[in-house]
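1. Predicted model and sequence below, questions to follow.
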Amino acid sequence: MAFDYFVILAEMRTGSNLLESNLNAFDGIECHGELFNTGFLNTPGTESYLGVTFAQREADPWSLMMAARATGARMPGFRLFHDHDPRIWDHVLRDTACAKIVLTRNPLDSYVSRKIAAATNQWKLGDVKNRRQTQVSFDAGEFETHLSRLQSTQIEILNTLQSTGQSAFYIGYDDANDLDVLNGLARWLGLASRIDRLPRALKKQNPEPLDQKLSNPGDVAKALARIDRFDLGRTPNFEVRRGPMLDAAQGGAQTRLLFLPLRGGPEAGVIRWMAALDQVAPEALTTGFDEGRLHRWRRDRAGLRSFTVLRHPLERAYSVFCARIVTGEVAPVRDHMIRLFDTDPTRASSSEDGFRDAFKAYLKFCRASISGQTGLQPWPIWATQAALLDGYARVISPDLVLREEDLAEDLPRLARRLGHDAPPDWTPEREGDSSPTSRPALSEIRDSYITRLVREAYGRDFDTFGFTDL
């Protein structure tokens, strides 16, 4: 694969200085250090590099990148950490002309090494006689934060490479001095040059065992025992990622208010309330948003407040079941329920038992669809509310996440903050908003099995928003 330049994706104390030094031993490779560190250029204390000043780089980071790529080296590159210039970070991850070298190190070793370097103010070692030694204290909370950040960065790198069809060269700290690995890296970069010995400009700073570097080594085992290394407690999420449902958003006719509906929630009632707030018909609210129009609309309304409303997963599922599924409005769901569970929801009896059985089949269908076990991907009306909110967050995150049961207090309070002295009361959804015909009340058919099924289908919402069983 042909590359124009490379980047070493690393973190502090992972051995990036050592790897850079070794790569610069190859003919045709020139690594330019930390070009986009937010505090300096190339190396600490440098305010100008390759004819580009710090101020010029801040205004236009591409000028420094192009200067590095124009130095004449066949393969120029630089080191990049997660907290360097985000403009460059985002660019290089997606640039297929950039070779990604991902350098990793045992997180505990990098954590301790960083603490020692900070304590001694020695970040590189060229001569062993100048080495500074000290012991540092292990802090469990500090380490867990360090570990979480490293993991999220690696996930971001991996997901971006996957979604853009790229691969990277992964190298561990312990292999940064391995001649065979380094020559293999040069081969992967497309270079003909090889090296037969390593430069010795840099030395390992802290070769002692871990327990000799810490003043409280016994605390390490206790902290690690609390960490779920394999993420065994994670709830798997196979739900497809969603885009923002901007076409569903409702803007106030006069009030600086934006409603981001979650399908299956109390959408009609909130829209009526917003219309009453401005004394207009619901049709007078602003709709038809796309990303550009929403940006312009928000820009013209300083002090705008956006909000969404959560509904309990069981009430939401039952509302959709009564209004959209039993009526036969969503034919694909009916077809899947017949094939998968031998249940036709449109023939569900109005008796409690018949309706209860059909609703249970619907919850089983929801779980299968959300888990990616059917060919029918989740529509917004039965997708999780967490997924719908994630979709909105790609463009806009609501200022307020309200709950249906609190709207009688929260909506008038919100209106008063926006200048309405006597806002309309919240009126719960009328009969017919969620079901066109009379159906058994949820309380009449709910049982322990339904409670279990809704938790299985909408576990992500229960975990994310802390819902309890009805």
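-> Received, thanks. Numbers count the residues shown, from 1 in each chain.

2. C-alpha from now on. contacts and neighbour counts both.
-> Noted.

3. Any buried residues in the helix or strand where residue 114 lies, and which?
-> In the assignment (DSSP states H and E), residue 114 maps to helix 107-120. For helix 107-120, the neighbour count (16 or more other C-alpha atoms under 10 Å) marks 107-108, 110-117 as buried.

4. can you tell me which of the residues you listed lies nearest to residue 313?
-> residue 107 (38.9 Å; C-alpha to C-alpha).

5. Roughly how far does that closest one sit from residue 358?
-> 51 Å (C-alpha to C-alpha, to the nearest Å).

6. likewise residue 111?
-> Distance of residue 111 to residue 358, computed by C-alpha to C-alpha: 55 Å.

7. Then residue 104?
-> Distance from residue 104 to residue 358, by C-alpha to C-alpha: 52 Å.

8. Residue 411 now?
-> 35 Å.

9. In the stretch 51-200 of the chain, what residue spans correspond to helices?
-> Along the stretch 51-200 of the chain, the segments classed as helices by DSSP state H, counting those that start in this stretch run 54-59, 61-69, 86-94, 107-120, 140-163, 179-189.

10. can I get those in TSV with distance to residue 298?
-> TSV is the format used below for these (distance: least, C-alpha to C-alpha, whole Å):
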stretch	distance to residue 298
helix 54-59	27
helix 61-69	30
helix 86-94	25
helix 107-120	43
helix 140-163	30
helix 179-189	47
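
11. Out of these, the one nearest residue 18 is which?
-> helix 179-189 (11.7 Å).

12. Which is the succeeding secondary structure element to the closest one?
-> Remark: after helix 179-189, the chain's next helix or strand is helix 210-213, criterion DSSP H and E.

13. Report the separation between the residue lying closest to residue 257 once chain neighbours are set aside and residue 388.
-> Using C-alpha to C-alpha, 6 or more residues apart in numbering and skipping residues adjacent in sequence, the residue nearest residue 257 is residue 305, 5.1 Å away. Relative to residue 388, residue 305 is positioned 19 Å away (C-alpha to C-alpha).

14. let's bring in a second one:
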Amino acid sequence: MTGRFDSFVMFAEMRTGSNLLETHLNAMEGVTCHGEAFNPAFIGYPNRDDILGISKKQREQKPDLLVQAIRNADGLNGFRYFHEHDPRILADIIADERCAKIILTRNPLDSFVSLQIARATNQWKLTHETRRKTSQIEFQPRKYAKFLADLQAFQQDLRGALQRAGQTSFFVDYDDLNSLDVLNGIAAYLGAPTLSALSSELKRQNPAPLSSKVSNYAEMRAALGKVEQIDEQDIASTEPARNAAVPSYIAAAETGLLYHPIPGGPMAKVAHWLAQVDGVATADLLTDFSQKTVRRWKRNRTPNRTFTVVCHPVERAHRVFCERILNVDEASFPVIRQNLIENYDITLPKDGRRSSGYGPNEHRVGFLKFLEFIKANLEGKTSIRVDPNWASQSSILHGFSTFMSPDMVIREAELSDGLAYLSAQVKSTCPALTQPDTSAEFELAEIYDAEVERACREAYQRDYMAFGFSAWKN
């Protein structure tokens, strides 16, 4: 095989799906993955004596011998590399522009639980359903915290090394490993022939939900709030950069208060409050700003303060789901709504209303699927745009900073206190914060549970980390 690459490396960790990805790679014509070629405990696979004529002893003495053998072998050869593998070869393979880099990731909690089960059952691969071994594990917070710290440290080191070397990589997630399109994207990246079908040789070992795999599940959920969660997108964020969205800014009619709205937030509530500050209608608020008119506004109004409001991710996502997807009025997204129905198996009522066929149970299932869609959408894995209504709030706030950062970021749960503080800063009265009339079909409290919280945290890990959100409370 000739092309831009002489070899490849799959950066992964235990229980991220690397065995399955290796099976798919080996199914590509001319491609060979030699397992964990630099695992200190064995060479390639347990009970193997050599790779391409290089023994484990030779590899230990001169690891570059095996690197060269893989580069020079017929076809395109490569191997899996975990953070505990031989560090002596890392700088060489990172610097090698003709070594393709594939980075495989998985939700760290799922990886951790799967790893503990594999150690308990001693089953590391499954080829026949009848041979499946199951076990419940006890979640240990300290062990998980160390697992996360080691994983995050290696990912940060890897990212930095790739950046300094000017290298790019192909990123793939565990959930993509059964997508023929994604696997053929890897084939195209490697310069290999595409696959016509996926191998069914390996089976998923632990398909059951976490609640049935962890004996102290409730204790685990409580402990996770105290353990720093790794940002799975820390290596590379595929969410598009945001601009400052200056035309969306809203200012009080006379008082020096300027609101930077984050779509999906309590925009109507804040606009209503801003109107009350000067005793005017919301139609009299100042809008349609440009960067020039914002600067003019700031010069002409002293003192002045600018602010934005961030929401708990669960509350914001549910608000967006109801207003943009469930509803069928002028504020909804009908094209995206239909796409979600057809391609993401989200069941929605035609009229967007609560009915005997669409109650809280159906709404909860639909919302969970919407959160799954958001996660994939923010990772660049869907054909639908990343709309500002469900873009991460941290990315929108970063967009504000490209022109002018707001003076204050208020959490929605603390909105009354925050607005009172701002009013005092500009020497203004502070009217009571009231909610404009709305006709919500469903309240979040009707459907919220630990599964909803977990799905939202997986979609919005950056926001949970950036703003310090804990679990939403009714």
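-> Sure thing, it's come through. What you see is a predicted model, and the numbers here were worked out from it, not measured in a lab.

15. Got a TM-score for the two of them?
-> Here the TM-score for the pair of chains, by TM-score structural alignment, normalised by the length of the first structure, is 0.48; 248 aligned residues with a C-alpha RMSD of 3.2 Å.

16. re earlier: which of the helices of the stretch 51-200 of the first structure sits closest to residue 79 of the first structure?
-> The closest of the helices of the stretch 51-200 of the first structure to residue 79 of the first structure is helix 86-94. By C-alpha to C-alpha, the value is 10.6 Å.

17. got the angle for the closest one vs helix 61-69?
-> For helix 86-94 of the first structure against helix 61-69, the angle by axes from the mean of the first three to the mean of the last three C-alpha atoms, to 10 degrees is 50 degrees.

18. in helix 86-94 of the first structure, what counts as buried?
-> Buried, per 16+ other C-alpha under 10 Å, within helix 86-94 of the first structure: 89, 92-94.

19. returning to that earlier point: more neighbours: residue 411 and residue 358 of the first structure, which one.
-> Shown here are residue 411 of the first structure and residue 358; by other C-alpha atoms under 10 Å, residue 358 has more neighbours (23 against 20).

20. and the strand or helix carrying the more buried one, which residues are buried?
-> Assigned by DSSP H and E, residue 358 of the first structure belongs to helix 352-370. Within helix 352-370 of the first structure, the residues scored as buried using 16+ other C-alpha under 10 Å are 352, 355-370.

21. tell me what that helix is packed against?
-> Under the contact criterion of 3 or more C-alpha pairs under 8 Å, 6 or more residues apart in numbering; DSSP states H and E, helix 352-370 of the first structure touches helix 331-341, helix 442-445, helix 448-457.

22. For residue 21 of the first structure, which of these is the nearest?
-> Taking those one by one with C-alpha to C-alpha, helix 448-457 is closest: 53.1 Å.

23. Compute the inter-axis angle for the closest one and helix 352-370.
-> Compare the direction of helix 448-457 of the first structure with that of helix 352-370 by the same axes, to 10 degrees and you get 10 degrees.

24. Helix or strand next in line after helix 448-457 of the first structure, which one?
-> helix 459-465.

25. coming back round to it: can I get the buried residues of helix 107-120 of the first structure in a markdown table including distance to residue 64 of the first structure?
-> Shown next, in a markdown table, are the buried residues of helix 107-120 of the first structure (distance: C-alpha to C-alpha, whole Å):
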| residue | distance to residue 64 of the first structure |
| --- | --- |
| 107 | 31 |
| 108 | 34 |
| 110 | 29 |
| 111 | 31 |
| 112 | 33 |
| 113 | 30 |
| 114 | 28 |
| 115 | 31 |
| 116 | 32 |
| 117 | 29 |
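
26. Of the residues you listed, just say which sits nearest to residue 316 of the first structure.
-> residue 107 (43.1 Å).

27. Against residue 7 of the first structure, how distant is the closest one?
-> 21 Å.

28. Then residue 153 of the first structure?
-> 15 Å.

29. Looking at the two, which is more packed in?
-> Between residue 153 of the first structure and residue 7, counting by other C-alpha under 10 Å, residue 7 is the more crowded of the two (23 against 16).

30. So the more buried one belongs to a helix, correct?
-> No. Using DSSP: H, G, I helix; E, B strand; the rest coil, the assignment for residue 7 of the first structure is strand, not a helix.

31. Surely it is in contact with residue 101?
-> Yes. Assessed by C-alpha atoms under 8 Å, residue 7 of the first structure is found in contact with residue 101 at 6.1 Å.

32. okay, now the residue nearest to residue 257 of the first structure: neighbour count?
-> 19.

33. ok, now residue 155 of the second structure?
-> 20.

34. Confirm it sits in a strand?
-> No. According to three-state DSSP, the state of residue 155 of the second structure is helix, so it is not within a strand.
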